[in-house]
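[1] using only what follows, build the 3D model:
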Amino acid sequence: MAILVTGGAGFIGCHTCIELLQAGYEVIVIDNFSNSYPESLNRVMDLTEQKIRIYDIDLLDKSSLDTVFIENNIEAVIHFAGLKAVGESVAFPLTYYQTNIMSTIYLCETMKKHHVKNLVFSSSATVYGNTEKVPISEEVRLSAMNPYGRTKIMIEQILKDLYQSDPSWGMALLRYFNPIGAHPSGEIGENPNGIPNNLMPYITQVAIGLREELMIFGNDYPTKDGTGIRDYIHVVDLAKGHVKALEKALTKTGIEAYNLGTGKGYSVLEVVAAFEAASGKVIPYKIVDRRPGDVAISLAKVTKAKREFDWIATRGIEEMCRDAWNWQTKNPQGYKLME
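    As a prediction, the model looks like this:
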């Protein structure tokens, strides 16, 4: 059974490819490599000793997208592809709306044309916006704070409308909280371009000597140590969640949103301490002003995913830090030197 993975060379995508291959699926990847590296997929194939069929195309290229479906017997799609930097989305909103929304529309049109109606969509906890009520359930009113988050809300609505028009679709909308860590082998991991937007790759780059110090945005939140608390989830747990959601989408029609997180929160300073313990490195940091839109606490309510497709995160903060450091030490410059 062939599964098409859009954006399969990215951080979450390549980890999901491993889990799909190990679960016995054939994997086809579409990626334009605008924010990822072909080397990640080479390493997935080395780790699993299995082949992936890779198409270096853009989802906005409808003709090439159609060819992928013509050439392969695709049963379902996991859709990761899209732009994902919050700050960049504020600076270039039209680019984000065109890329993220139109590519999804083209994908769904092509799926419909080829009678492929099983989809797992990579959404985000950013759809919840500035909500103070925690843990956050899937039923909370959606209210994103930036264009990136709003593209996720709009795509979720498009998919709901598509299902409403044709109830033979099976779709899962997966709202991630804060994925960190790396594959235990240290062969694949998070490889951001430029200054990292996320906490863990920033910490690991400080630890390896690529950056002088960590910037902590605010220490005056109403939390135990004044720094923001987030729900961090190991990327391997997240990848396994996609396989579980896929199995549900393949066997049942309908459309549902699911949080993927741990339900446990750690402050920025607690993550720093956990990383220092895992790595033996001291992480120098500097407290700077809060970022606009950041909330004090963001935690997932995770009972729905466990109830509906028997998924739960099992890896703790120690493993997340250990595996992230293992990846960084094995790949000081990420995949870049392999290109």
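[2] going forward, measure contacts between C-alpha atoms and count neighbours the same way
    Fine.
[3] tally of neighbours for the nearest residue to Ala239 once chain neighbours are set aside?
    Leaving aside its sequence neighbours, Ala239 sits nearest to Thr16 (Cα to Cα, 6 or more residues apart in numbering; 4.4 Å). Close neighbours of Thr16, defined as other Cα atoms under 10 Å, add up to 26.
[4] now do the one 3 residues further on
    As a burial measure, Glu19 scores 21 neighbours (other Cα under 10 Å).
[5] Gly181 too?
    Burial of Gly181 is recorded as 30 neighbouring residues (other Cα under 10 Å).
[6] how about Ala273?
    16.
[7] coming back round to it: the residue nearest to Ala239 and Pro201: what is the separation?
    Thr16 sits 19 Å away from Pro201, going by Cα to Cα, to the nearest Å.
[8] helices of the chain, start to end?
    Along the chain, the segments classed as helices by DSSP state H run 11-22, 38-48, 62-71, 86-91, 93-96, 103-113, 147-165, 199-208, 235-251, 268-279, 303-309, 317-330.
[9] how about these in JSON lines, adding distance to Ser185?
    Listed next are the helices of the chain as JSON lines, based on distance: least, Cα to Cα, whole Å:
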{"stretch": "helix 11-22", "distance to Ser185": "11"}
{"stretch": "helix 38-48", "distance to Ser185": "8"}
{"stretch": "helix 62-71", "distance to Ser185": "31"}
{"stretch": "helix 86-91", "distance to Ser185": "30"}
{"stretch": "helix 93-96", "distance to Ser185": "34"}
{"stretch": "helix 103-113", "distance to Ser185": "33"}
{"stretch": "helix 147-165", "distance to Ser185": "32"}
{"stretch": "helix 199-208", "distance to Ser185": "17"}
{"stretch": "helix 235-251", "distance to Ser185": "11"}
{"stretch": "helix 268-279", "distance to Ser185": "16"}
{"stretch": "helix 303-309", "distance to Ser185": "27"}
{"stretch": "helix 317-330", "distance to Ser185": "8"}
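[10] grab the nearest non-local neighbour of Lys306.
    Using Cα to Cα, 6+ apart, the nearest residue to Lys306 is Ile312, at 5.7 Å.
[11] contacting residues for the one you found?
    In this structure, Ile312 makes contact with 237, 241, 262, 302, 305-306, judged by Cα atoms under 8 Å, 6 or more residues apart in numbering.
[12] which of these sits closest to Ile287?
    Checking those against Ile287 by Cα to Cα gives Thr262 as the nearest, at 26.8 Å.
[13] pretty sure the closest one sits against Ala305.
    No: the pair Thr262 and Ala305 fails to qualify as a contact (Cα atoms under 8 Å) at a distance of 11.0 Å.
[14] of those two, which one has the most company?
    Neighbours of Thr262 and Ala305, each counted by other Cα under 10 Å, are more numerous for Thr262; the result is 24 against 21.
[15] also this sequence, please, to line up against the first:
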Amino acid sequence: MNTEKKHILVTGGAGYIGSHTVVALIEKGYTPIIIDDFRNSNKDVILRLEKITNSEIIYFNVACQDTFRLKGVFSQFPIEGIIHFAADKAVGESMEKPLMYFDNNFGSLISMLELAKEFEVKSFVFSSSCTVYGDPKQIPVNEQSPVSYNSPYGFTKKVSEEMIEQFVKSCPIVKATLLRYFNPVGAHESGTIGEEPDGKPNNLLPFITQTAAGVRDELTVFGKDYDTPDGTCIRDYIHVVDLAEAHVAALEMSDSNEVNPKVFNVGTGKGTSVLEMIKAFEKITGKELPYKFGPRRDGDIKEIFANTDKVNKELKWTSRKTIEEAISSSWTFEQYIRELRKEA
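    A predicted model of the protein is given here:
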């Protein structure tokens, strides 16, 4: 496919997964256009992206629901595809603030679908989640596994998928791909972009790195009595660089006239427990982590990891990077960001 000058709109493009996907797009010859209101990201990510890619980054500080301003962007650039990341995304927070999640996650999706229809955008790649499988009875989960939800966040992903399914029936020119990805970890090899939570982290690895850096006093492991080999939760941790490449692969095949929308699990097919992650970090870095066990957390499930047969076969994509690479790059990024914030 000739990708030169193909403009791809990336909502939430300054965020964790979005920023890595912007790098992957540029590496493949696309021209990404970032839409981000920086509510969950830092504006200096743009400068870091420009250094990594040696490119000028096109971005607009605008919310997805601001359709008036976004129409100007769509009128200015011939948008060939949309990758929609912009959403609130923490399970625990969604339990406390469900209405905020409904407003932002549904509202932003509706706006982007309206724009996709009006401007006849050919490809729409949606950032979904393995949370749509709820608390699965069988592991690993495949794309035919029963869909449910265990939190308001999971509910927004499940309903958003259904909204897209209904939308493309009325607007078949838009070919949609739903990527149900598992637990993103790691950072870019440069160590200058990575997961940079605003305040207390919701995800395991940034909490580990912040604890090791002295930002947090200790790590809390939520639950030690799950029916797993070591009593802690098991997740499928996928390197964010691999995940970014999956979005590009989805973009390149979403102009097919077959099933619409297409659905793919994006993971490694392997589960790793919380304690295994802690021990791996200690081994790789030589740093001992202070941690304690706490009660189970609302919305958490015992175990989930992916069956990746479909994405391996149809997208010709497979995860390549290891847990060790993810941990090492995350620690490099943590040290970088501490120094950066200190200088600021």
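[16] returning to what we had before: right, and the helices of structure 1 - which one's nearest Pro222 of structure 1?
    Closest among those, once you apply Cα to Cα, is helix 268-279, at 13.2 Å.
[17] now tabulate the contacts of Ile312 of structure 1 in JSON lines and tack on distance to Ile287 of structure 1.
    JSON lines is the format used below for those (distance: Cα to Cα, whole Å):
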{"residue": "Asp237", "distance to Ile287 of structure 1": "31"}
{"residue": "Gly241", "distance to Ile287 of structure 1": "35"}
{"residue": "Thr262", "distance to Ile287 of structure 1": "27"}
{"residue": "Val302", "distance to Ile287 of structure 1": "31"}
{"residue": "Ala305", "distance to Ile287 of structure 1": "36"}
{"residue": "Lys306", "distance to Ile287 of structure 1": "37"}
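[18] rewinding a little: what do we get in structure 2 for the residue nearest to Ala239 of structure 1?
    Matched by TM-score structural alignment, Thr16 of structure 1 corresponds to Thr21 in structure 2.
[19] and for Asn100 of structure 1?
    Going residue by residue (TM-score structural alignment), Asn100 of structure 1 aligns to Asn105.
[20] list the contacts of that match.
    Going by Cα under 8 Å, 6+ apart, Asn105 of structure 2 touches 86-88, 156.
[21] ok, and the most crowded of these?
    Going by other Cα under 10 Å, Thr156 tops the contacts of Asn105 of structure 2 with 27 neighbours.
[22] what about that residue, distance to Met163 of structure 2?
    On the measure of Cα to Cα, Thr156 of structure 2 and Met163 of structure 2 end up 10 Å apart.
[23] surely Leu243 of structure 2 meets Val185?
    No: at 9.4 Å, Leu243 of structure 2 and Val185 do not qualify as touching, with contact defined as Cα under 8 Å.
[24] can you report how many residues neighbour Asn72 of structure 1?
    Asn72 of structure 1 has 13 nearby residues by other Cα under 10 Å.
[25] leaving out the residues flanking it, which one is nearest to it?
    Nearest to Asn72 of structure 1 is Ala2, by Cα to Cα, 6+ apart, at 7.6 Å.
[26] counting neighbours, what do you get for the aligned residue in structure 1 for Thr308 of structure 2?
    In structure 1, the residue paired with Thr308 of structure 2 is Val302, using TM-score structural alignment. By other Cα under 10 Å, 22 other residues sit near Val302 of structure 1.
[27] so what's Val302 of structure 1 up against?
    Contacts of Val302 of structure 1 by Cα under 8 Å, 6+ apart are 137, 258-263, 312.
[28] from Phe309 of structure 1, how far out is it?
    Val302 of structure 1 is 12 Å from Phe309 of structure 1, by Cα to Cα.
[29] that older thread, these two touch, right, the match of Thr16 of structure 1 and Ala244?
    Yes: with contacts counted by Cα under 8 Å, Thr21 of structure 2 reaches Ala244, the gap being 4.4 Å.
[30] okay, which residue of structure 1 is out on the far edge from center?
    Asp220 (28.5 Å; Cα atoms, centre = their mean).
[31] that residue corresponds to which position in structure 2?
    Per TM-score structural alignment, Asp220 of structure 1 is aligned with Asp225.
[32] quick one: contacts for that match?
    231-232.
[33] show me what Leu251 of structure 2 lines up with in structure 1.
    Using TM-score structural alignment, the equivalent of Leu251 of structure 2 in structure 1 is Leu246.
[34] quick one, what contacts Ser170 of structure 2?
    The contact partners of Ser170 of structure 2, taken as Cα under 8 Å, 6+ apart, number zero.
[35] ugh, typo on my part, it should be Ala2 of structure 1
    Applying Cα under 8 Å, 6+ apart, the residues contacting Ala2 of structure 1 are 25-28, 72-76.
[36] mind checking what it lines up with in structure 2?
    Match for Ala2 of structure 1 (TM-score structural alignment): His7.
[37] ok, Ala125 of structure 1 next?
    So, by TM-score structural alignment, Ala125 of structure 1 is matched to Cys130.
[38] that match and Ser145 of structure 2, how far apart?
    11 Å.
[39] more neighbours: those two, which one.
    Cys130 (26 against 14).
[40] surely that one meets Leu178?
    No: using Cα under 8 Å, Cys130 of structure 2 makes no contact with Leu178, being 11.0 Å away.
[41] give the contact list for Glu120 of structure 2.
    By Cα under 8 Å, 6+ apart, the contact set of Glu120 of structure 2 is 173-174.
[42] which residue in structure 1 aligns with it?
    Aligned partner of Glu120 of structure 2 by TM-score structural alignment: His115.
[43] and the aligned partner of Val241 of structure 2 in structure 1, how far is that from Glu247 of structure 1?
    Mapped onto structure 1 by TM-score structural alignment, Val241 of structure 2 lines up with Val236. Going from Val236 of structure 1 to Glu247 of structure 1 by Cα to Cα gives 17 Å.
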